[in-house]
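J.: Build me a structure from this.
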Amino acid sequence: MNCPVKVRHQSNFYGDFFGRKVSVEQRIQAVQRYLNGYETMLEIAKDIGVTVQVVSEWVRRYQKNDVETFLKPYTKYK
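T.: Just a heads-up that it's a prediction; the model follows:
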């Protein structure tokens, strides 16, 4: 996204970017697409409309807590 230097676009953890929410199913599919090794985080992020940082966080949480991480409201997992 080409934005003026002072403008920053951010998305939250759940993938809300300019009002678009990413479903649980889309998050799980995005993580699996990355872990299968066929697509980069950047390709996946662009495809679903979130930042690479969001996809990276999804992957990190998935690797730590599996699918359950997307089924519960976000809390600190042990």
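
J.: CA only for contacts and neighbour counts going forward, please
T.: Fine.

J.: Can you get me the start-to-end distance on stretch 43-59?
T.: Stretch 43-59 has an end-to-end distance of 14 Å (C-alpha to C-alpha, to the nearest Å).

J.: now for the helix or strand where Q26 lies, which elements pack on it?
T.: If you go by DSSP states H and E, Q26 is part of helix 24-35. Packing contacts for helix 24-35, counted by 3 or more C-alpha pairs under 8 Å, 6 or more residues apart in numbering; DSSP states H and E, involve helix 41-48, helix 52-65, helix 68-71.

J.: before we go on, could you also do this sequence so I can check it against the first one:
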Amino acid sequence: MNLQYIQDSSGKPTGVFIPIKDWEKLKDSLLGTKKSAKDNSKKKIFEDLLKAVEEVNLAKQGRTKLKSFDDFLNEL
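T.: Model prediction:
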């Protein structure tokens, strides 16, 4: 990657110029990471919902006691 640094009048670096091909690769890489994180978030939500359903089913069977809404909020 051939980087060119942009400087202000005092010589302080203020930016970087990279070739468009390198930018496209970098952008695709970053967007892929965001998609992965989004997919992982969806997976986590689904797993948490399954766990909640299991807890409710156990409570219905009398095998566990559910938390009060206040206790739930206090955990957040």
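
J.: Next, the TM-score between them, please.
T.: The TM-score (TM-score structural alignment, normalised by the length of structure 2) is 0.27; 27 aligned residues with a C-alpha RMSD of 3.4 Å.

J.: Now tabulate the helices and strands packed on helix 24-35 of structure 1 in CSV and tack on mean neighbour count and distance to Q26 of structure 1.
T.: Shown next, in CSV, are those (neighbours: other C-alpha atoms under 10 Å; distance: least, C-alpha to C-alpha, whole Å):
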stretch, mean neighbour count, distance to Q26 of structure 1
helix 41-48, 16, 8
helix 52-65, 17, 11
helix 68-71, 14, 10
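
J.: CSV please, covering those helices and showing distance to Q32 of structure 1.
T.: Formatted as CSV, the helices and strands packed on helix 24-35 of structure 1 follow (distance: least, C-alpha to C-alpha, whole Å):
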stretch, distance to Q32 of structure 1
helix 41-48, 10
helix 52-65, 9
helix 68-71, 13
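
J.: Please give me every residue in contact with the residue nearest to V59 of structure 1 when sequence neighbours are not counted.
T.: Closest residue in space to V59 of structure 1, ignoring its immediate chain neighbours: V31 at 5.5 Å, by C-alpha to C-alpha, 6 or more residues apart in numbering. Counting by C-alpha atoms under 8 Å, 6 or more residues apart in numbering, V31 of structure 1 makes contact with V55, W58, V59, Y62.
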